[in-house]
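Asks: predicted model follows, preceded by the sequence.
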Amino acid sequence: MTQHYFSPDPDSTSRPTTIDLVLPDLHLRLTTDRGTFSPDKIDLGTRILLETVPTPPPNGHLLDLGCGYGPIALTMAARAPHATILGVDVNPRALALATTNAHNNHLHNATFALTNPDGTPTPHTTTPLTGPFDAIWSNPPIRIGKNVLHPLLHTWLNRLTPGGTAHLVVQKHLGADSLHRWLDTQGHPTERIASRAGYRILRTTRPA
């Protein structure tokens, strides 16, 4: 059976490797593995998001939705060392890597939690998931399909603080513009703040 990075139990044979995330303000060395999202290099959409978003709130509680092995969450942790960062994912292999990467890069303000595909905690999840979150950064798992993606986004966006913002990166050909329209109709006011290399950066704000 073909499995994807958003499979809760990837059966790909483990083959760890390391990659580098180099941005103008930081350099992280990350361990990756098969069965996770973009294990051979930093995904272009993720890079565009990290090169585009404004500095995260310096304090408070920040979220990386669909964190994988941690490049977004750990960038948040490095840029906001006095904030607490939570990364969530359905893939336990990815979460184990993210935890290792946080330790190896001395980013102890980042923690990671396993969730169900609908954003609810698993029986083994002990980390509070309800927030509220002052900011969300995400390269969301568009390929899970609208029937799963839309409830997932609705759940987590409603956990923003009033006035809190989420920044999402979505490929245009995977439905960035239709997602933009859907967010607006669901009471999540959204604007496109950047467009580059076929990707849109969407910013949605929870009404105060």
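Replies: Looks like it came in fine.
Asks: contacts, neighbours, all on C-alpha from now
Replies: Fine.
Asks: show me what secondary structure element comes after the longest strand along the chain.
Replies: Of all the elements of type strand in the chain, the one with the most residues (DSSP state E) is strand 160-171. Next helix or strand after strand 160-171 toward the C-terminus (DSSP states H and E): helix 176-185.
Asks: helices and strands around that following helix, which ones?
Replies: Packed against helix 176-185 by the contact rule (3 or more C-alpha pairs under 8 Å, 6 or more residues apart in numbering; DSSP states H and E) you find strand 190-196, strand 199-205.
Asks: got these as JSON lines, with mean neighbour count columns?
Replies: Converted to JSON lines, the helices and strands packed on helix 176-185 look like this (neighbours: other C-alpha atoms under 10 Å):
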{"stretch": "strand 190-196", "mean neighbour count": "16"}
{"stretch": "strand 199-205", "mean neighbour count": "22"}
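Asks: between those strands, which one is closest to residue 13.
Replies: Closest approach to residue 13 among the helices and strands packed on helix 176-185 (C-alpha to C-alpha): strand 199-205, 31.1 Å.
Asks: of all the helices and strands packed on helix 176-185, which one comes closest to residue 144?
Replies: Closest among those, using C-alpha to C-alpha: strand 199-205, at 18.0 Å.
Asks: got another one to weigh against that:
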Amino acid sequence: MTEQHQHYFTADPNAVSEPRLLTVELPDLTLKLTTDAGVFSPKQLDPGTRVLLENAPAPTVDGHLLDVGCGYGPIALTLAKRYPGRKITGVDVNTRSLELARANAKAAGLDTITCLLPEEVPADARFAAIYSNPPIRIGKQALHELLLHWLDRLLPDGVAYLVVQKNLGSDSLAKWLTEQGHSTRRIATDKGYRVLAARPKA
């Protein structure tokens, strides 16, 4: 795969490094994040991620939080700032993204964030809530496998909050998750995105 055609879900992107500082302003906080080429949405906060962060509610049960597809860290850092008593795990397959997320957490003085490859997450780890802008473009089968894997890590009363573009199949994904036993409903719609809340299997 050539540099210009690499995806953000490439494990070890060889795109020429072009670090930049990004300021993310949300209604309740501001983040200074370093981004780089070869990661997801390096030039601006992805609109879907913004919709998720502006609409997803606080976790309703005690426990650790999970950011699936953490990129350079906007979701994980926002969670750490909003819920300082919580441990946050960010997972991504992109090693450059993980390095950036770790550096951004350190620069922000947030020591509750751990950024890992998926296979590095302990098998017995369970989470009170998942917040994710999932990588839709990896393909339907891979996406389904990814979501089912992490939804199985929810605590019994936990919730996964997912943001998906309407025209990329948010409604059909919600239906499919419900069919798999993960009761899923839409809790917000904004700028062409749906925020979905998915429950563990009964």
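Replies: Cool, the structure landed. Treat the numbers as computed from the prediction; the structure is a model and nothing was measured.
Asks: care to give me the TM-score?
Replies: Once the chains are laid over each other, their TM-score by TM-score structural alignment, normalised by the length of structure 2 reads 0.95; 199 aligned residues with a C-alpha RMSD of 1.3 Å.
Asks: which strand or helix spans the corresponding residue of structure 2 for residue 151 of structure 1?
Replies: Alignment note (TM-score structural alignment): residue 151 of structure 1 maps to residue 145 of structure 2. Element membership of residue 145 of structure 2 [criterion: DSSP H and E] is helix 140-151.
Asks: now do the buried residues in that helix.
Replies: Of the residues in helix 140-151 of structure 2, 143, 146-147, 150-151 count as buried by neighbour count, 16 or more other C-alpha atoms under 10 Å.
Asks: take these and write them to CSV, including distance to residue 94 of structure 2.
Replies: What follows is these, written out as CSV (distance: C-alpha to C-alpha, whole Å):
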residue, distance to residue 94 of structure 2
143, 16
146, 15
147, 17
150, 17
151, 21
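Asks: out of these, who's nearest residue 115 of structure 2?
Replies: Closest approach between these and residue 115 of structure 2, by C-alpha to C-alpha: residue 150, at 15.3 Å.
Asks: so the one residue sitting closest to the centre of structure 2 versus residue 198 of structure 2, what's the distance?
Replies: What sits nearest the mean C-alpha location of structure 2, by C-alpha atoms, centre = their mean, is residue 132, with 3.1 Å. Residue 132 of structure 2 sits 11 Å away from residue 198 of structure 2, taking C-alpha to C-alpha, to the nearest Å as the criterion.
Asks: same thing with residue 49 of structure 2?
Replies: Separation of residue 49 of structure 2 from residue 198 of structure 2 (C-alpha to C-alpha): 17 Å.
Asks: and residue 27 of structure 2, by the same measure?
Replies: Separation of residue 27 of structure 2 from residue 198 of structure 2 (C-alpha to C-alpha): 25 Å.
Asks: same thing with residue 152 of structure 2?
Replies: Applying C-alpha to C-alpha, the value for residue 152 of structure 2 to residue 198 of structure 2 is 11 Å.
Asks: swap in residue 108 of structure 2?
Replies: 30 Å.
Asks: just residue 121 of structure 2 next, same as before
Replies: Between residue 121 of structure 2 and residue 198 of structure 2 the computed distance is 21 Å (C-alpha to C-alpha).
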